[in-house]
Each structure stands twice: as C-alpha cells, then as structure tokens.
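Asker: pasted the sequence and its predicted model underneath.
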Amino acid sequence: MAASASSAAVTVVDDSSPGPFEGPEKLLEIWFAPSEEDVVARNLPLKGGRKGKERWTGLRQVEKSVWDNMLDEVCCKVLSVIEGEEVDAYLLSESSMFVWPHKLILKTCGTTTLLLGIPTLLRIASETCGFKGVWRCFYSRKTFMFPERQRGPHKDWTAEMSFLDKLFENSSAYTVGRMNGDHWLLYITPPSDDVLLPHALESSRALPPATHDTQLSALSASLDTTPSAFPPRRAVQPRLIPSRPDQTLEILMTQLSPAACKKFYHPSSDTPYASYPAEPVAADGDAHALGAKLSDDLGLSAILEGATIDSFLFAPCGFSQNAVRGDRYATVHVTPEEAYSYASFECNFDFAGLGADADRGLETREAVRRTSESLQDLVEKVLAIFEPAKMCITLFVSDEDEDDAGIEKNARAHEGMRQLLNPHLEARYERVDRILYSFDGYSLIFAAFQKKDR
C-alpha cells in the first residue's frame, strides 16, 4: 500500500508491500571529464582512501563505504563488486552502478529515488576526487508501468526535468516515440567544460542527505539558491583529450513468454515456476552461484565472451548481471512475474571487433557492414533468451568530428545501423516506430517493435 508522509511532497511507497514491481529502470550517466586520460592530465588530488591499487584515480579512488552512503539515499544496496582493470561494476539490490575514473553510470529499478542521490554524488566528486564541474549528463528511462508507486520527482517526467534543471544548464529533454504507446524519455546536456549551474555545487554541499521523508519542495528550494549568493566560478581551461569511440545498445523488453519467465525463479520458491535450474547448485544455494549457472545455461555468458561476469538470482524470482571487459560494460536485469514481466539488456562491447581496425583506417562501408551484422546477431541472441512480445531498442553512437569527412562517415554509419533486426526477426516482429536524433557528439537511433502474431 502507498502511504503519503504528512506535510511532505514525497509519496512514500513500501517496496516490500504486496503489489507489482516496477522493472523499467531509471538510468543516470554523469561525465566529470571527457576521458580517463583527461583525469590523469589534470593531476587531481587523491583523497579517496581506497587501498590496494595505485592506479585508481578519479572516481575509482572512492571507497565502497562512501558509495554506500550515496546509495542509501537512492534506496538500494551493494550486493557485490567487480574490480576491473578499467572500470568497477557494482551489482545492486535494484540494478547496477559502473564507475570509471571520469564518469559514473547508475541504473536503478523499482521505486528507487535515483535523482535524490545526485547532490551527494556531486559532493563526492568534488570533495573526494577534486572535480569542480560536470562534463555532461544523461538521464533516461522507459515509461513506467506503475507510475503511481514512484517516489519523489520520479512520479512524473515534468518533475524529473524540473529537478535536473535546478542543477544543470543548457539541457534538452525529449519524449522519444509515441505518447500513446511505448516511448522513451531522455534528458541530456551538451559536452562542456562545466554544465552545472553556478550555484549547484555549493547548494549540493549544503544539503543534508536525502531520506524517504525528504520534502521535495524543501530540496528544490535549497537547489534554487540565487547564483549571485556564491562566489563566481573559476574559469577552467577546456580539455581537448577526446573520449574513446562508443556505441551503446539498450534493449528494453516487456511481455516475456511464460517459458522465458519461469527460468528466472529461484529453486527455493514455492511458485509453480520454481523448476529451474533442473539441477540446482543447492535448494538454498548461493544466489551468485545460481545466477552464474543460469547465465551459462541460457547463453548469456557466451554472448559476453571474454568478460568478467557477476550474476545474481533473487528469491523468489528476479535476475541481475554485470559484466566488464576492458573499459566496456554490459548489464542485464529481469523481472519475471508474468503479469508485468520485463527484461533489459544494455551493452557497449565492441562486438564487431573494430577497435584495432579503426586505427588502421578500415574502409567505412566495410566497418558499417560489420557493425550492422554484429548488432543484428546480438539482438537475435538476446531475443531468443527472453522471447518478448514488445520491445524498445535504443542505440547511442559517438560521432566523428563535424568536418566534411566526419559528416559523411556519420551518415553512412547511421544508415547501416537503422536495420537492427535481421530478416528472420523481421518476419516475426513489426516495427511500430523508428526515430533518429543527432546530439552534440552522439547520434541516437530509437526503434519500437511488437510481435506480429499478437
């Protein structure tokens, strides 16, 4: 049951109460610098206190206990951590967090209050890591299934935009797709030396930690402090070290088949679906061991070949997985209750193997062909596991420089990436939407599909 806190603008919902679970995630990505190399070049102070690795710089020097405090405000917990060579992957009770020296991705489901953690995140980046601004910010989510169960600014897209606009400047917000159907919401800032409003960092430092009872109106008022009340920002010289080329695919799937749903129930569950795995590690086995076996059996581990993988099978049901390979990441989350089933697959692995070839000047048409084929192959493998009746696919692609050669190369790449389904899948799914956006430094391809036999 939902209960409203007295005299508060935040509706408090107990996730443990009976009722549907919100599978679609909120996704925040904040860049404090354009690249890891830029962080090293700045010679920022090392105050994080994280022990054991001299190579940890930027955000990676922050200790887990510090992240725990921030995640308490978001209403989720750390289950386990992959300490990769170039990125740390935190598996959370509600989805995932990935930390590089220069950026952070936080993805949370359920009724988590992701945006309420941003002020503390800004304080950590400033006080612990020495970052004095934000390079760029992305926030996105699919439409919620049960918006009335959300808390704080997450009950409404307008409220989310308003909250973010109190922190960031020069932003743009988009509704991508049909308003009366499946659509995707995006808030984005352009790359800049600092996209924080002049008062945002100082205001964030003055705020107490957010809690379930935090009044949204009071929090917003604190962030609305007049900029002139603070000293002017010191000008920071722009950094010209670019980030590595990136291509991020996200597949958001709903109405999974009953056969797919039953695979994600814990063997100790008393539901009729608790028949998988056929040979469980143990009836009350370790959630990580069960998750690893499930990942192997379903073929997820094979899709993410060469990666370090961390999987977790929840009781009575649900599945989460993180994977890292070099500086690349992947994450999978499943809510298998049949009435509101949902699964997400997000990944920026270089499946086409173009990393080395790009430096050798691989001909653009060949690169586009290989990329398109690898994307289609990946989508087919993912859909074979989850068998959704409906899905939205987003593909973010970093763009070349905006000279004539770069524009031509981008145009060819966009054309090649429009075809996200191979002919076999096109026979089973009809496309109900396809949209292309161009942003500063990135292009976005959005497509929505549904099964033809529905």
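Answerer: Yep, it's here.
Asker: could you use CA atoms for every contact and neighbour count after this?
Answerer: OK.
Asker: in three-state terms, how would Leu421 be classified?
Answerer: Here Leu421 is coil, with the state taken from DSSP: H, G, I helix; E, B strand; the rest coil.
Asker: one more: the one 3 residues further on?
Answerer: Put simply, His424 is helix when judged by three-state DSSP.
Asker: could you measure from it over to Asp377?
Answerer: His424 is 11 Å from Asp377, where distance means CA to CA, to the nearest Å.
Asker: which residues are in contact with the nearest residue to Leu59 once chain neighbours are set aside?
Answerer: Sequence neighbours aside, Pro101 is the residue nearest to Leu59 in space, at 4.7 Å (criterion: CA to CA, 6 or more residues apart in numbering). By CA atoms under 8 Å, 6 or more residues apart in numbering, Pro101 lies in contact with Glu36, Val39, Trp56, Thr57, Gly58, Leu59, Arg60, Gln61, Val87.
Asker: again with Asp165
Answerer: Ser171.
Asker: now the helices: where do they sit in the stretch 301-450 of the chain?
Answerer: 355-359, 364-386, 404-417, 423-426 (DSSP state H, counting those that start in this stretch).
Asker: quick one: which of His424 and Asp377 has more around it?
Answerer: Asp377 (16 against 9; other CA atoms under 10 Å).
Asker: measure the closest residue to that one other than its chain neighbours to Val379 for me?
Answerer: Ranked by CA to CA, 6+ apart and with sequence neighbours excluded, the top spatial neighbour of Asp377 is Asn422, at 7.6 Å. Counting by CA to CA, the gap from Asn422 to Val379 is 9 Å.
Asker: which one's more surrounded, these two?
Answerer: For Asn422 versus Val379, neighbours defined as other CA under 10 Å are more numerous around Val379 (20 against 15).
Asker: would you agree the more buried one is in contact with Leu420?
Answerer: Yes. Counting by CA atoms under 8 Å, Val379 touches Leu420, with 7.4 Å between them.
Asker: ok, second structure coming up, stack it against the first:
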Amino acid sequence: MFFEGAEKRIEIVVDEFTSNLRELGDLFWKTALAKAGASVLSTTSNDCCDAYVLSESSLFVWKNKILLITCGNTSLIDTSVQILESVGVNHLKWFSYQRKSELYAHLQTSRFEDDVIRLKQYIDGHAYRVGHLDGHHHYLFYSEPLPSLQRFSALQMYHIKGGLADYLLSEQQHKSHILTQLQLDSLLPQFKFDDWLFSPCGYSINGIYQDDYITMHITPQEPTSYVSIETNLADIQRVFNIFSFMLNIFNPGSWDVIGFNAHLPAGGMGSSVPLAQCRLALNNKDNLYITQYRELACEQLAPVELLL
C-alpha cells in the first residue's frame, strides 16, 4: 500500500481586530477540512491552543494563528482559500504556504505553481523553490505584510530502518509501545499528548504546552518510508537533542532539517554528511534555513582468496 508522506503546510497569523480563531467552531473545521479531503480524528486543548489529529496530519489553532499540515493526496489549497475567505485577507499579518516535492507528484490534485496562482487572487507574495527540480525539494510562498517573527524547526527523515521501523510495519502494533519508544513524555515532560495509530500502519502524535507545540507523523511503508517532526520550541539546544534522538531511533538514510527563524547547527546531526544547505532571507527579520543530509555509509568489503 502506497501513501504519500510528503506534506503541505499553511500558517496564518491575523491581527488583533480579528475574532478569536478558536471560536470558529467544530462545524467550520469539519467543512473546511473536507475541502482538502481530511477530517478530525482526535482533539486536545489547553488554555492557549486547540490541537487536532487529522486523518492526514494535524491542525493547531491559537487565538490569532492557524497551523495546518496535511499529507497524502489532500488539496490543502482548497481549505486555505476557505479560511482566507472566512477570516478576511484584510486582517492578515502573515501567510505562508509550504509544500515538499512528492514522490508521485502526478497523483496530486494540483501543482505548487497552480496553488500559487490561486493564492495570488487573494494575497500578494513571493514564491521560491529550494533544491534541485530533479531531486527532492521544497516550495515556499509567503505574503507581503510585516515580518512574522514566527518560529519553527522541522526534521524530515527518509528511508527509516532498524527495530522501530520494523515494528511500525508489524501486525501487533500498539500506540502505547510506540509512544514509549519515542520517549516524548521524557523529552517533553510538561507537554500534553494526543496520538493515533492508523490501520494497517502509520502513526501521528500532537503535543502542546502553553503556546508551544510538537507534531510528528510516521509513514513507515517501503520503499518510501517517511517521518516528519516539527516544533516551535525556542530552546535550540533542546530541539537539537530531540532531533538527534529521533535520528538515532529511526536510522534514516537521508534527512532534511528546516528552520524558520531557528537555525540548528549544520554539524553533529547523527552520523552524516551535509549535502546541501540554504539560507533564504524573506525580509529584514525572517529567515528560512534548509540543510539536507545523507547517512555516512562505508561499504564492507569481503576478502576474496586468490587461488594461484
């Protein structure tokens, strides 16, 4: 069974004159998410944020901000337009749309270029591609308004292997065991978690503490296994430690580290070699950092006896 793990991501920040976004209500999100082909599976909340585990990734809603991540063949652009029309573009302080290159792009409902054409009917902005077109790459469209001062760090892992990867494909999975292996409750003891185990495989988890969030999505199917983890934690060393731990337990063949106004050091991310890196200055305050890594591999040679 193939599932496209590559994600699409929107972030919307509104001004202080907009009504509390958390009051949009369940019916609004049910209708908006249906346009993308997604639905709500589970919800958790605190005083600052509502976090939704979706049939395809996650949604987080704060008083003045929305973060929506979808994967698979979802049409996130349709949901984006619904939100923009409901909130009103005159109240936008910041809008960004990111999309990672898909393995089977021809199965998607639109191309990034098509999405940007639709968005520009509502928002002025700039569009970029980071990475080679014939390899895996990242797209970004962002709006013109004032600097966002938003922050997030993301780790995207490809071709996982080892004990945990095998377990995630087994028939006897249980989400409590997966959570124990991830050790998120130890790494982030103050966070409240909400997770979901898909059938026959696949796993998603959200965590929130005050304004902070972490979200993780696992697509373990071969030959396109993929794991993503994202957080807005301000402590870069803590983020580095979490990412390093995840690299150790998932043992990916390659991975990307992405930072928006958060720059993780290029060295020390597992046993690896950086293949490429980019710093994209979006304005005088906001920067996007992307570094691509590949696992260090050493071929084990078998001696061949020569019968002379």
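Answerer: Okay, I see it. From a predicted model like this one, the values you see are computed outputs, not experimental measurements.
Asker: could you get me the TM-score between them?
Answerer: Put the two chains on top of each other and the TM-score (TM-score structural alignment, normalised by the length of structure 2) is 0.89; 297 aligned residues with a CA RMSD of 2.1 Å.
Asker: mind telling me what the residue nearest to Leu59 of structure 1 corresponds to in structure 2?
Answerer: When structure 2 is aligned by TM-score structural alignment, the residue opposite Pro101 of structure 1 is Lys63.
Asker: helix/strand/coil for its match?
Answerer: Applying three-state DSSP: Lys63 of structure 2 is coil.
Asker: kindly report the same for Lys35 of structure 2.
Answerer: Under three-state DSSP, Lys35 of structure 2 comes out as helix.
Asker: how many neighbours does it have?
Answerer: Neighbours around Lys35 of structure 2, by other CA under 10 Å: 19.
Asker: how close does it sit to Glu16 of structure 2?
Answerer: Per CA to CA, Lys35 of structure 2 is found 27 Å from Glu16 of structure 2.
Asker: and for Trp196 of structure 2?
Answerer: According to CA to CA, Trp196 of structure 2 and Glu16 of structure 2 sit 34 Å apart.
Asker: of the two, which one has the most company?
Answerer: More crowded of Trp196 of structure 2 and Glu16, by other CA under 10 Å: Trp196, with 18 against 12.
Asker: now which residue in structure 1 aligns to that one?
Answerer: Under the alignment (TM-score structural alignment), Trp196 of structure 2 maps onto Phe312 of structure 1.
Asker: its match and Ala323 of structure 1: what is the separation?
Answerer: 12 Å.
Asker: isn't the residue nearest to Asp377 of structure 1 right next to Ser374, touching?
Answerer: No. Counting by CA under 8 Å, Asn422 of structure 1 does not reach Ser374; the two are 10.3 Å apart.
Asker: nearest residue to Gly299 of structure 1 in space, please, no chain neighbours.
Answerer: Nearest non-adjacent residue to Gly299 of structure 1 (CA to CA, 6+ apart): Ile385, at 7.8 Å.
Asker: hang on, the one you found packs against Ala259?
Answerer: No. The criterion here is CA under 8 Å, and Ile385 of structure 1 misses it with Ala259 at 9.7 Å.
Asker: helices along the stretch 151-300 of structure 1, start to end?
Answerer: With DSSP H, counting those that start in this stretch as the definition, the stretch 151-300 of structure 1 shows helices at residue ranges 157-165, 200-206, 216-223, 258-262, 287-298, 300-303.
Asker: okay, those helices in TSV with distance to Leu27 of structure 1 next?
Answerer: Listed next are the helices of the stretch 151-300 of structure 1 as TSV, based on distance: least, CA to CA, whole Å:
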stretch	distance to Leu27 of structure 1
helix 157-165	12
helix 200-206	20
helix 216-223	20
helix 258-262	24
helix 287-298	23
helix 300-303	22
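Asker: looking at the ones you listed, which is nearest to Thr335 of structure 1?
Answerer: Closest to Thr335 of structure 1 of the helices of the stretch 151-300 of structure 1, according to CA to CA: helix 258-262, at 8.2 Å.
Asker: which elements pack onto that closest one?
Answerer: With contacts taken as 3 or more CA pairs under 8 Å, 6 or more residues apart in numbering; DSSP states H and E, helix 258-262 of structure 1 sits against helix 364-386.
Asker: so for the helix it packs on, what gets flagged as buried?
Answerer: The neighbour-count check on helix 364-386 of structure 1 (16 or more other CA atoms under 10 Å) flags 367-368, 370-380, 382-383, 385-386 as buried.
Asker: which of the helices of the stretch 151-300 of structure 1 sits closest to Gly23 of structure 1?
Answerer: helix 258-262 (13.2 Å).
Asker: ok, and what's touching the closest one?
Answerer: Outside of helix 258-262 of structure 1, the residues within contact range by CA under 8 Å, 6+ apart are Tyr273, Ala274, Ser275, Tyr276, Pro336, Glu337, Glu338, Ser341, Ile385, Phe386, Glu387.
Asker: please redo it, this time with the cut-off set to 10 Å
Answerer: The contact list for helix 258-262 of structure 1 (CA atoms under 10 Å, 6 or more residues apart in numbering) reads 255-256, 271-277, 298, 317-318, 334-339, 341-343, 384-388.
Asker: can you say which of these are buried?
Answerer: Among the contacts of helix 258-262 of structure 1, those classed as buried by 16+ other CA under 10 Å are 255-256, 273-277, 298, 317-318, 334-338, 341-343, 385-388.
Asker: need the contact list for Ser58 of structure 2.
Answerer: Counting by CA under 10 Å, 6+ apart, Ser58 of structure 2 touches 9, 38-43, 51-52, 67-71, 204-206, 215-217.
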